[in-house]
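Participant: with the sequence up front, the predicted model follows.
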Amino acid sequence: MPDLRTTPLHDRHAALGASFTDFGGWSMPVRYTSDLAEHHAVRQAAGLFDISHMAEFTVRGVGAGAVLDHLLAGRISTMRVGKAKYSLLLDENGGVIDDVIVYRRGEDDFLVISNAGNRALVAAEFDRLVGDIEIADISDDHALIAVQGPRAREIVEATAGIDDVTPSLADLGYYAWSGGTFRGDDLFIARTGYTGEDGFELLVANALAPALWDALLASGEPLGLVPAGLAARDTLRLEAGMPLHGHELSTDILPAQAGLGRVVAMDKDDFVGKDALAAASDDLPVLVGLTAEGRRAGRAGYAVLDAEGAPVGEITSGALSPTLGHTIALAFVAPASAAVGTDLLIDVRGTRIPATVTALPFYRRNA
């Protein structure tokens, strides 16, 4: 894949026998052994993911919180130092350019992590709107490694070379971060993830990424940790009802349609897209979960029909759930067909499969 970018861990993946795919212009491991085995490992013990393709921006300077209040749909300026917040970058029409996570590292110091495929778009919005605030795209200098699963904390705590973690991981809440070191260099540890499990995302300088990967594997393999690829990551996030940009999120989709109205602070004086959201129709298609029996899953683009066979929507993501043992899907459907318990049909290559609107998420971990 000569035209694709590679992460600092590419050689590690190749040595482990990974199969690769093009993801947002990056050559990324889609699996190492078995999609199912990697998925189940995350649910039962832990998985190790390379997510270094993600984009990272620092936002610094007096008034940085207010600038992010204007740029993003959420209220960022009131975040406490040490916390994280999921938010949305909208265009003037209220559509979703990208979904991001914002970390407050200091009074006027924020870290924003965005999706790899949208890095240039996010950078352009920063350039257009930030004024005198100092923005730095640090993506090319750092790697991001995720440890996800019920044994994630135990694994990270036992990893050789990780020191000086403050606050301790035992005291770290969800959607918060700790500072620390790995082999004496800065390490940023966030208690966030994209699998529906407990877990951590570790940001480290590129030069130390292979050593950190090796150390995490050495610590975790006796506890059931396995390297996991994009295929498992996708079924895990789908079970957790988490949207994927390009499927459940796009500039053609408003936050409320995707069930994300709660992350939009409409009481802010102003932010990009606010006027369009305020004027939006209440009759737009909305995102729902669908469950069906059997093993034939609805895939992105498949039609959703009402009980009489009339089209009411379209699948955006679907799979046979490894954890639940039946098919699940996310779909945008007409509001009249969106109530939990509504019986619908999925057109799977000409066969109409009965499905039921189901509350999200499909899977919720034990606290």
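Facilitator: Good, I have the coordinates.
Participant: alpha carbons only for contacts and neighbour counts from here, please
Facilitator: Noted.
Participant: strands of the stretch 101-250 of the chain, start to end?
Facilitator: Secondary structure of the stretch 101-250 of the chain (DSSP state E, counting those that start in this stretch): strands at 109-114, 134-137, 142-148, 162-166, 177-182, 185-190, 199-205, 225-227.
Participant: and the comparison structure, right after this:
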Amino acid sequence: MSLKRTPLRDFHAEHGARLVDFAGWEMPVQYRSILEEHKAVRRAAGLFDVSHMGEVDVQGPGARAFLDSLVTNDVAKLSAGRVLYTPMCYENGTVIDDLLIYMRGAEDFFLCINAGNTPKDLAWLGDQAARFNAETGAGSVRITDRSAETALLALQGPAAAAILQPLTDVPLAALKYYHFTTGQVAGIDCVISRTGYTGEDGFELYHASESAPALAAALLEAGRPHELELAGLGARDSLRLEAGYPLYGHEISDQVSPLAGGLGWTVKLDKAAAFIGRDALRAEKANGSAQRLVFFKTGDRRIVRAESPVFSGEAGGAAVGRVVSGTLSPILGEAIGSALVDSAATDSAAQLWVDIRGTRLDLQLVKAPFVPLKKSTTL
């Protein structure tokens, strides 16, 4: 089966990217090195191709009510030009996907969804829209997949605004975190969103797929005086983990609820709209989650890989959880990660630990983010 390609596949190859299979897409995992790309984003800026993400229009007179019935966060509080981060759950409270909702107008929204979940999400949205329209009237909500025609570049880091501003007339200083607007960048029509997945200030630029190579080249040229680096999926993952951001299939999944996965702040159980999964999440909130997400560091450079068992207390006991994400923090110079652990084990005084090729490594539980971030970029 051939891999899908973003409009920037040839651009990546020309710039020396190492391309890998990611969720069925041929994507750059790194250019020079993950370590250097990660440090560049924290120090200056990095440019990421995230055109594999899905984009979906949700429109019609019932669009807001429809979305509010699907997601755990409160869509009713959105206004035009704002962005909302939210999980979308099954009836049992586990997560279908975590996504961004953009409000263009009272009857006009679009979603940014995870690449690997796009087919599943589209099927779910279609089924739920058919149900909603049957209840509220034909044409109340319309779902349109815009993924193939939309490319997405993420410019992330403390120098992002300085790089982007000369290319656009949009006053970037006036654009707040988790807000968006429209305008031209290097002569290309874009949705300019002050969002990102690295924990740094930055922008995500939605634009027509055919314009992606020209926009990437313009951003790269504008960024040269600011030490902008092309960055791949490897740095994107280590950056998001340092920031304490979840990754679908790891911290949250169709087996993990947003409450267990550390996203309780996104679950508005008392919002006016009933949403799919609310009853299950109410019960979990009342009774407590069986497992809890914890973040850890080790004081050691050896990476603790995902799926490694987590133990409690002395050797010889049963596992009390598993690692869901692990990497070497380029900023801290030690291994960091996250784990889903039995809640009782996190409440006890017993030390959590993992076994790395016969060596016990104690997990030092910490509160994310692992490195200082600007307050405005914490989810």
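Facilitator: Okay, I see it. Because the structure is predicted, anything quoted here is derived from the model rather than measured.
Participant: do you know the score for how well these two fit?
Facilitator: Between these two chains, after superposing, the TM-score reads 0.95 (TM-score structural alignment, normalised by the length of the first structure); 361 aligned residues with a Cα RMSD of 1.6 Å.
Participant: for the strands of the stretch 101-250 of the first structure, which one sits closest to L9 of the first structure?
Facilitator: strand 142-148 (8.4 Å; Cα to Cα).
Participant: what about the helices in the stretch 51-200 of the first structure?
Facilitator: Using DSSP state H, counting those that start in this stretch, the helices of the stretch 51-200 of the first structure run over residues 64-71, 119-129, 152-157.
Participant: relative to S321 of the first structure, which of these is closest?
Facilitator: With Cα to Cα as the criterion, S321 of the first structure lies closest to helix 152-157 of those, at 22.1 Å.
Participant: packing partners for the closest one?
Facilitator: Judged by 3 or more Cα pairs under 8 Å, 6 or more residues apart in numbering; DSSP states H and E, helix 152-157 of the first structure is in contact with strand 199-205, helix 209-220.
Participant: can you tell me the closest non-neighbouring residue to the residue opposite E314 of the first structure in the second structure once aligned?
Facilitator: When the second structure is aligned by TM-score structural alignment, E314 of the first structure is paired with R322. Leaving aside its sequence neighbours, R322 of the second structure sits nearest to P309 (Cα to Cα, 6 or more residues apart in numbering; 4.4 Å).
Participant: contact partners for the counterpart of the one you found in the first structure?
Facilitator: Aligned counterpart of P309 of the second structure in the first structure: A303 (TM-score structural alignment). Contacts of A303 of the first structure were listed using Cα atoms under 8 Å, 6 or more residues apart in numbering, and they are 311-315, 346-348.
Participant: show me which of these are buried.
Facilitator: Neighbour-count burial (16 or more other Cα atoms under 10 Å) is assigned, among the contacts of A303 of the first structure, to 311-315, 346-347.
Participant: all helices for the stretch 251-367 of the first structure, in order.
Facilitator: 274-278.
Participant: A64 of the first structure is nearest to which of the strands of the stretch 101-250 of the first structure?
Facilitator: Nearest to A64 of the first structure, of the strands of the stretch 101-250 of the first structure and by Cα to Cα, is strand 109-114 at 7.1 Å.
Participant: contacts for the closest one next, please.
Facilitator: Taking Cα under 8 Å, 6+ apart as the rule, strand 109-114 of the first structure contacts 54-61, 64-65, 98-105, 122.
Participant: and the angle for that strand with helix 64-71?
Facilitator: Here the directions of strand 109-114 of the first structure and helix 64-71 differ by 30 degrees (axes from the mean of the first three to the mean of the last three Cα atoms, to 10 degrees).
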